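Visitor: Predicted coordinates and the sequence they were generated for:
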Amino acid sequence: MTPPPRDNGRRSVFLGRLPLGERTFLADALRTETVGGMLLLAAAVVALLLANTPAQGLYEDVRNFHFGPEALHLNLSVADWAKDGLLTVFFFVAGIELKRELVAGELRDPKAAALPIVSAVCGMVVPALIYVALAVGGGGDVRGWAIPMATDIAFALGVLAVLGTGLPSSLRAFLLTLAVVDDLGAIVIIAVFYSAGISFAALGAAVVGLGLFWFLHHRGVRGWYVYVPLAIVVWGLMHASGVHATVAGVAMGLMLRCTVRDGEHSSPAEHIEHLVRPVSAGLAVPVFALFAAGVAVSGGAMTEVFTEPETLGVVLGLLAGKTLGVFGGAWVTARFTKAELNRELGWADVLAVAVLAGIGFTVSLLISELAFADDAGLADTAKAAVLTGSLLATVCAGILLKFRARRHRSLLDEEERDEDGDGVPDIYEQDNPEYHLRMAALHEAKAAEHRRLAEVAGRRDVVDDGPA
């Protein structure tokens, strides 16, 4: 979201109407993420079915099948290839989104960025505190403190697109910005807290590769045959260094240029994101979910979810912690700064988005595996807690979104109205003199057509009432 408009020159408007370019970008991203969210959900359901039916043995054999060059330390299982390899594509797109927000979006202006950043940070800190409090109080394992911190952008945007169709685009943009900052937090946490046995030689070589990637890109060198092999080498070196390999994807995404030069219709980052986002949302994330979400669910396992301190911390962290953190951060920031909520919206709308932010799926599942890498049983119960918390957040958010969407249907209709048929919503052209000329001509043409139809109808009446 670009910096919000001013109200009477004094207070900035929180969740105000988006500029046209931002609104168009958001609509395109939403279409891709909606499909990706549905595929992600389908993959999770299939994984649960496979893990809880007679097909469990085959599923485990496939998930644990190893392949890859042993000499390069890349003889990984299928599940690890999905976690360390395919998810790199997801984090690459996340890096591009973050760069775009920093250069041209909500995070460009420190004043405009304060509210979503504070909301996102509070939405990470509060769930972690809830988890730690329950884990320490119940004698549990505190290593999973970061599991409930992340928001799944594909899943959340998919739910918002399906259930929040009547909501204005500014709410969608707020959720997207939250998720982008969330992803940044997850990246830092994974790199700092869930990387071990760092090889500085491999890490240094990866940094050199990233430097070469940046140099070639900003010198205007083009061609996938240059960057794809280089990206694979950088990824391999990052994996060998002990730093989680997905960090390489984020770093390369952040290096892409987001500005448009003379003769360009779009920036390289926007063009590459347009090509890669469908691969991320439609392939990388669903395949990861297929091999990560397959946990055995039984009556005993579900009881553990609500009784064990680690799993209860995950569920409450996602459902209550995210809601309190995101909503509380937004309210406090608006209360003590010059940000003012859009008068056409209500704090109940922010609450609905805050509950939706509790859908922590992809990154939460990843951190569950990293946090409890030496305890497969605890990792599986943590994943079950992630699925439970995300499901509860989806249901609660869905109810709120449907309720609020009905109230805001007219606001969205006003955003999309295009009477002159030029492809640009009228609300974005109201200050354009050419728009008023086109509208005047359109109204005159409609009036002339009405007069003509009235004259035709009058002549017909004369003929019908005349002598037989």
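Guide: Nice, thanks for sending it over.
Visitor: Going by C-alpha atoms from here, please, whenever you check contacts or count neighbours.
Guide: Will do.
Visitor: where exactly do the strands run in the stretch 1-150 of the chain?
Guide: 6-7, 11-14, 66-67, 76-77 (DSSP state E, counting those that start in this stretch).
Visitor: no wait, the stretch 301-450 of the chain
Guide: 339-341.
Visitor: hey, where'd the helices end up in it?
Guide: 309-316, 322-336, 347-356, 362-371, 376-407, 409-416, 433-465 (DSSP state H, counting those that start in this stretch).
Visitor: now the ones you listed in a markdown table, with mean neighbour count and distance to residue 229?
Guide: Converted to a markdown table, the helices of the stretch 301-450 of the chain look like this (neighbours: other C-alpha atoms under 10 Å; distance: least, C-alpha to C-alpha, whole Å):
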| stretch | mean neighbour count | distance to residue 229 |
| --- | --- | --- |
| helix 309-316 | 29 | 39 |
| helix 322-336 | 21 | 39 |
| helix 347-356 | 23 | 38 |
| helix 362-371 | 24 | 26 |
| helix 376-407 | 21 | 34 |
| helix 409-416 | 15 | 43 |
| helix 433-465 | 12 | 50 |
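Visitor: next up, a second structure to put side by side with the first:
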Amino acid sequence: MSASKPDRSRRFPSVVLQRSSYPEYLRIAEILRKETVGGILLLIAASIAIIWANSPFADAYFAIRDLEFGYEPWHLKLSVGVWASDGLLAVFFFLTGLELKREFVAGDLRRISRAIVPVAAAFGGVVVPALIYTLVNLSSPDTLRGWAIPTATDIAFALAVLAVISSHLPGALRVFLLTLAVVDDLIAIAIIAFFYSEDVSLVFLLWMLLPLGLFALLAQRSPKFFGATTRGPWLILLPLGIATWALMHASGVHATVAGVLLGFCVPVLRRTPDGRPALPRPNKPGLAEVLEHRFRPLSTGFAVPVFAFFSAGVSIGGVQGFASALADPVLIGIVLALVLGKPLGIMLTTFIVTRTTKADLDPGLSWWDLFGVGILAGVGFTVSLLVNDLSFGAGSEHDDHAKVAILTASLTAALLSSVVLRSRNKYYRRIDEQEKIDIDNDGIPDVFQDRGD
């Protein structure tokens, strides 16, 4: 008797980008609201930096950015700009690691059928822009180092744009954009760790494992060590996290990698008294919810805007300076990669995945929706600016041209995506009210109950 072939339909459904479960819908909606506020603050901070850097008082801006302070023997005598990129941005990546783990352990993406499309699209949205940039700069070896600049999507910036131009898009597309951005930020951090780390010290890396291991142990055993208190864990874990960050920075590996590792160490499932894992409840939050509640306002309201303020400031040099930047292959490569490469990579990868798994988009969605979100994913800012500084060094000519390119490409992607998504928004506005119908008045829209939640 021959062995039967595996049933592919059990692994991959016939429909992808389906509506999420109602609890997941509420959780994602809350994250989107917070990130949207952070995106607005980011735009304000970046605008002030650009205006200041091109004003008669530009010398004061650059003097503040380049002011150094810290403790030299610990490799921590850094400029204000580096403290913002290496220190404050670690908080942002801590939340990125925490959110990614939450999605794959307890969210809808714990099922491969839901995870495969956004994860594959994220990889496509990284590979294709990197290839486009490399092709443009192939004849210029000194600029090839910036190949990773256009690989990441800025979560806060993109969601802020989405909130302004399209308030009625289906939740599945918003989840898709959020997941895609988180995953490609993680890919960008992996690229930074492997390709932009220099003079790595194994001694400091080994010492880093000590506070990281203690952090993981205490985080996993938090109910036993801290009981029912919600203040104890983060007060004790915070010094361990800072020590992990400091040793990672001293090792030569970019310190923001420590933020992702610490985020992965936090359990996202709450432990019951008998030791069994369980999903957190509103009245009994897990450690991940406690830490997210503490640190997300710090990230969206302070860390990312401050980083944007000290990284986005570039002296354009008027019309002549902008014309000089247009001739730089760095600018050409970044603009083409973000504006064309991102949607091409996302659309192409999604199309391949759906065809190889014999799946289709959810009937309530259109490929035009995915195309608009793909263009919006070309809004690269926070991580792109970080990789840019690592590629060319702050203040260099290519660094300034790359910043102009990142800003230009992000604004172009935002405008183009608004054209596509606004037209789709009109369509979804007409059917939005139908999805809010709750005939049995149980507080859950009937459209979610129809799918068996």
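Guide: Happy to help now that I have it. Bear in mind the structure is a predicted one, so any value in this text is a computation, not a measurement.
Visitor: And the TM-score, once the two are fitted together?
Guide: Once superposed, the chains reach a TM-score of 0.90 (TM-score structural alignment, normalised by the length of structure 2), with 428 aligned residues with a C-alpha RMSD of 2.1 Å.
Visitor: circling back to that earlier point, would you tell me which of the strands of the stretch 1-150 of structure 1 gets closest to residue 416 of structure 1?
Guide: Between residue 416 of structure 1 and the strands of the stretch 1-150 of structure 1, the tightest spacing by C-alpha to C-alpha is seen for strand 11-14, at 20.4 Å.
Visitor: any idea how far the counterpart of residue 395 of structure 1 in structure 2 is from residue 422 of structure 2?
Guide: Residue 395 of structure 1 maps onto residue 415 in structure 2, with residues paired by TM-score structural alignment. As defined by C-alpha to C-alpha, to the nearest Å, residue 415 of structure 2 lies at a distance of 10 Å from residue 422 of structure 2.
Visitor: and if you look at residue 18 of structure 2?
Guide: Distance, residue 18 of structure 2 to residue 422 of structure 2, by C-alpha to C-alpha: 22 Å.
Visitor: Quick one: closest of the helices of the stretch 301-450 of structure 1 to residue 173 of structure 1.
Guide: Ranked by C-alpha to C-alpha, the member of the helices of the stretch 301-450 of structure 1 that lies closest to residue 173 of structure 1 is helix 347-356, at 10.5 Å.
Visitor: what's that closest one aligned against in structure 2?
Guide: Helix 347-356 of structure 1 falls opposite residues 367-376 of structure 2 when the two are matched by TM-score structural alignment.
Visitor: residue contacts, residue 135 of structure 2?
Guide: Contacts for residue 135 of structure 2 (C-alpha atoms under 8 Å, 6 or more residues apart in numbering) come out as none.
Visitor: got it, and the one 3 residues further on?
Guide: Contacts of residue 138 of structure 2 were listed using C-alpha under 8 Å, 6+ apart, and they are residue 144.
Visitor: mind running it again at 10 Å?
Guide: With contacts defined as C-alpha atoms under 10 Å, 6 or more residues apart in numbering, the neighbours of residue 138 of structure 2 are 132, 144, 329.
Visitor: again, but for residue 358 of structure 1
Guide: Neighbours of residue 358 of structure 1 in contact, by C-alpha under 10 Å, 6+ apart: 123, 127, 148-152, 156, 315-323, 326, 386, 389-394, 396-397.
Visitor: now swap in residue 59 of structure 1 and tell me
Guide: Contact criterion C-alpha under 10 Å, 6+ apart gives 47, 49, 50, 51, 52, 53, 65, 290, 291, 294 as the residues in contact with residue 59 of structure 1.
Visitor: Tell me the counterpart of the last one in structure 2.
Guide: Spelled out, that is residue 294 of structure 1. Matched across to structure 2, residue 294 of structure 1 falls on residue 313, judged by TM-score structural alignment.
Visitor: Thought residue 63 was touching its match, still the case?
Guide: No. Applying C-alpha atoms under 10 Å, one finds residue 313 of structure 2 not in contact with residue 63, separated by 12.0 Å.
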